[in-house]
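In: Here is my input, please return the structure:
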Amino acid sequence: MVLEKRINAFAELGNFLSQFSQQKIEKKEDVLFNDLFFDAVKLQINRATEFNSWFTKDNVLYAIENWSKLLNKNELTAWTSCYNLNIDTSKTVAVIMAGNIPLVGFHDFLSVLISGHHICIKQSSNDKHFLPLLAKYLEHVEPNFKGKIHFTEEKLTDFDATIATGSNNTARYFKYYFGNKPHIIRNNRNSVAVLTGNENLDTLKGIGEDIFRYFGLGCRSVSKLFVPKGYDFNLFFNAIYEYNDIINYKKYENNYDYNKAVYLMSEFDILENGFFMIKEDNSYSSPIATAFYEYYDNLDNLKSKLKADNDYIQCVVSDVLENTVNFGKTQQPGLSEYADGVDTLKFLSELE
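Out: Below is the predicted model:
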């Protein structure tokens, strides 16, 4: 199957997904195979929290809407044009997916198939209901995908390369098990924001989106703040206050109450506003309902630190440093913003 056909199929999938947004779910007349798939996907969206209580309808729709915007011919053509994807022999790529946020493994799914390979998918039990539906839709749009997509819950065998995402502990297992074949293995990373104290309120409000979207469970969720000495945290708390309704979500509230109790019993100094806490800490990975913060002396020293700690950081939010993400945009990566900075399409295009 030529690349153009693969692009067209995913563009049709993007058109299908455009019916599901945070504003409304609306069936359109010009979408292929809508009679077969629209109601099934709508039902799955409405039932998502039954299978994973972190998957609220709003967060599921946010993820779907972002993918619908990326899956169009212009975006897909521009992305793939940088690679030689006219491969002679398709390989089978085993993909082990995380399940921390809705459709978190979709980029790997897209990358393997758009590059012309076969995919064998082992999903997380926390996110296993959406992707099989979307795979079936693709097979209806482009029958040449049939036989190229396989889901399994068994031990992975008969594959040529691996893309695996998990925790730091599982990453060590992945390296042992898959190390003798071409592989991309990802482990825990977190995202950080660099504040100067000069941000206006509208800019700073974006940090709330970066922190609270998906309840902070994503690797692109901001879990650490770097602030100058003497920083006025009232600015920060004022900016994020509009997210205060998050405390009404029971599972989040339970985490907030538990972590607050742990901090208080341990006599740690914390600042909090009734739904969120910040704590001075050198670590990057903070618990739910918490962000760590660390002071910096000057931006040059901070740049050096961030470079040295690159293996722990997924992305950096800032309006004063280069090669960073704008406030409020961490959960809207482009197709070429690869997890852990590893170029997935380059890896796939070079498989032999």
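In: CA only for contacts and neighbour counts going forward, please
Out: Fine.
In: the strands in the stretch 1-150 of the chain, which residues?
Out: Under the criterion DSSP state E, counting those that start in this stretch, the stretch 1-150 of the chain contains strands at 92-96, 118-122, 149-151.
In: here's the other one to compare against:
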Amino acid sequence: MNHSDRLAAFVALGQRLQNLSEDELASLGARARNQNNWFTPTNVAYAIKGIAELLDEEPLRQWAGRYPAEPEQPRQIGVVMAGNIPLVGFHDLLCVLLSGHILLAKPSSDDTVLMTWIASELVKIEPRFEEMIRFAPRLNAADAFIATGSDNTGRYFEYYFGKKPNLIRRNRTSLAILTGRESEHDLGLLGEDIFRYYGLGCRNVSKLYVPVGFSFPTLLDALQPWHHILDHHKYQNNYDYNKSILLVNGVPHYDNGFLLLTESPQLVSPISVVHYEGYQHEVDLVERLTTVAAQTQCLVSAGGQYPGSFAFGRAQHPQVWDYADGIDTMKFLAQF
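Out: Below you'll find the model as predicted:
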């Protein structure tokens, strides 16, 4: 199977995902939720739609054309996949297979239903992929590794995978930049970046950078359409718990009934909480963002006006070349 065949199969997979029936989506969503209660049918459908966009033919071909069509020799690439949001490991699957290598995958125990399903759909389209996709509990046979996890598991990965070529990703989170000039519509779009997947993704906004004197009630009012997020009992439990902690400790905060905003230098916030930090002027903002660049997955701003940022509402819609942690996975694979 050559590069053109592999690329055509992924384009066909994107078309297949676009044309899933409501019954197919409902059945898949129910199976995923039975495995992981955070994976609601709505969020599963949203993730599948995002992957279909990722596999749009023209940008996919342009991206793939930047790299060697075939490896010097196909290698077994061990991939330790995360499972914090639905199908988060798909981009690694795409990169390994499109580059002509063999995928030796260890999916997260929280996301085996969706990952094995999408792999089986790909094999239905191009049966020759069956010999290139292997799901395994152990990755001892791998020639190189790609692993995604926390800072703690990153040290574990370095210890066990350090003797072979490896690409290891650690904790990152995403930040929003506000100027105080955003419209109500802009602020409403920011809700997508905060609440989608219940804030569990590394592309979810966990911290706001706001000008000193920013009007938080305006923001909280604009986010009201997301009040239904409390319908998920786990989110409700997190909100109740974190609110009680803030109240018991006397921590100043804003509360709109389903989201808590509190000032903090920390980037990562608990579920249902978003941190904020004030800045005096743009030079001050740039300095702060530079300091935390290594822990930042992406930035969002109104209309994507801030250099290098995504528009509000688009954090969960990366292009196929928007690599996690800014590390070029295809370049890593091209060395073999």
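In: Give me the TM-score for these two chains.
Out: Here the TM-score for the pair of chains, by TM-score structural alignment, normalised by the length of structure 2, is 0.96; 334 aligned residues with a Cα RMSD of 1.3 Å.
In: Make a markdown table out of the strands of the stretch 1-150 of structure 1 and add distance to Arg172 of structure 1 and mean neighbour count.
Out: Shown next, in a markdown table, are the strands of the stretch 1-150 of structure 1 (distance: least, Cα to Cα, whole Å; neighbours: other Cα atoms under 10 Å):
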| stretch | distance to Arg172 of structure 1 | mean neighbour count |
| --- | --- | --- |
| strand 92-96 | 14 | 23 |
| strand 118-122 | 18 | 23 |
| strand 149-151 | 23 | 17 |
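In: Tyr159 of structure 2 falls within a helix, correct?
Out: Yes - assessed with DSSP: H, G, I helix; E, B strand; the rest coil, Tyr159 of structure 2 lies in a helix.
In: Aligned to it, what sits in structure 1?
Out: The equivalent of Tyr159 of structure 2 in structure 1 is Tyr176 (alignment by TM-score structural alignment).
In: before we move on, what about His228 of structure 2?
Out: Checking TM-score structural alignment: His228 of structure 2 goes with Asp245.
In: Just give the closest residue to the counterpart of Ile207 of structure 1 in structure 2, not the sequence neighbours.
Out: Under the alignment (TM-score structural alignment), Ile207 of structure 1 pairs with Leu190 of structure 2. Distances taken as Cα to Cα, 6 or more residues apart in numbering place Phe312 nearest to Leu190 of structure 2, at 4.9 Å, with adjacent residues excluded.
In: related to what we said a few turns ago, any idea how many residues pack against the match of Ile207 of structure 1?
Out: Leu190 of structure 2 sits with 24 neighbouring residues when counted by other Cα atoms under 10 Å.
In: helix, strand or coil for it?
Out: Classified using three-state DSSP, Leu190 of structure 2 is helix.
In: Surely it and Phe310 touch.
Out: No - using Cα atoms under 8 Å as the test, Leu190 of structure 2 is too far from Phe310 to be in contact (10.8 Å).
In: what number of residues lie near the match of His228 of structure 2?
Out: For Asp245 of structure 1, the count of nearby residues is 9 (other Cα under 10 Å).
In: mind checking the SS state of it?
Out: helix.
In: and the gap between it and Glu65 of structure 1?
Out: 22 Å (Cα to Cα, to the nearest Å).
In: Using CSV, lay out the strands of the stretch 1-150 of structure 1 together with distance to Phe38 of structure 1.
Out: What follows is the strands of the stretch 1-150 of structure 1, written out as CSV (distance: least, Cα to Cα, whole Å):
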stretch, distance to Phe38 of structure 1
strand 92-96, 27
strand 118-122, 23
strand 149-151, 21
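In: Gly230 of structure 1: which of those strands is closest?
Out: Counting by Cα to Cα, Gly230 of structure 1 lies closest to strand 92-96 out of the strands of the stretch 1-150 of structure 1; the figure is 44.4 Å.
In: right, so of the strands of the stretch 1-150 of structure 1, which gets closest to Phe237 of structure 1?
Out: Between those, strand 92-96 lies closest to Phe237 of structure 1; by Cα to Cα that is 38.0 Å.
In: what span of structure 2 lines up against that closest one?
Out: Here strand 92-96 of structure 1 aligns to structure 2 at residues 76-80, judged by TM-score structural alignment.
In: So what's the residue count around the counterpart of Arg33 of structure 2 in structure 1?
Out: In structure 1, the residue paired with Arg33 of structure 2 is Thr49, using TM-score structural alignment. Thr49 of structure 1 is flanked by 14 other residues according to other Cα under 10 Å.
In: ditto for Glu26 of structure 1
Out: 12.
In: Correct me if wrong: it contacts Phe16.
Out: No - if you go by Cα under 8 Å, Glu26 of structure 1 and Phe16 don't touch, sitting 10.6 Å apart.
In: Quick one: neighbours of Tyr263 of structure 1, just the number.
Out: 14.
In: Report the separation between the counterpart of it in structure 2 and Gln15 of structure 2.
Out: Counting by TM-score structural alignment, Tyr263 of structure 1 corresponds to Leu246 in structure 2. Here the criterion is Cα to Cα. By it, Leu246 of structure 2 lies 47 Å from Gln15 of structure 2.
In: do the same with Leu333 of structure 2
Out: Leu333 of structure 2 is 26 Å from Gln15 of structure 2, by Cα to Cα.
In: All good on my end, thank you.
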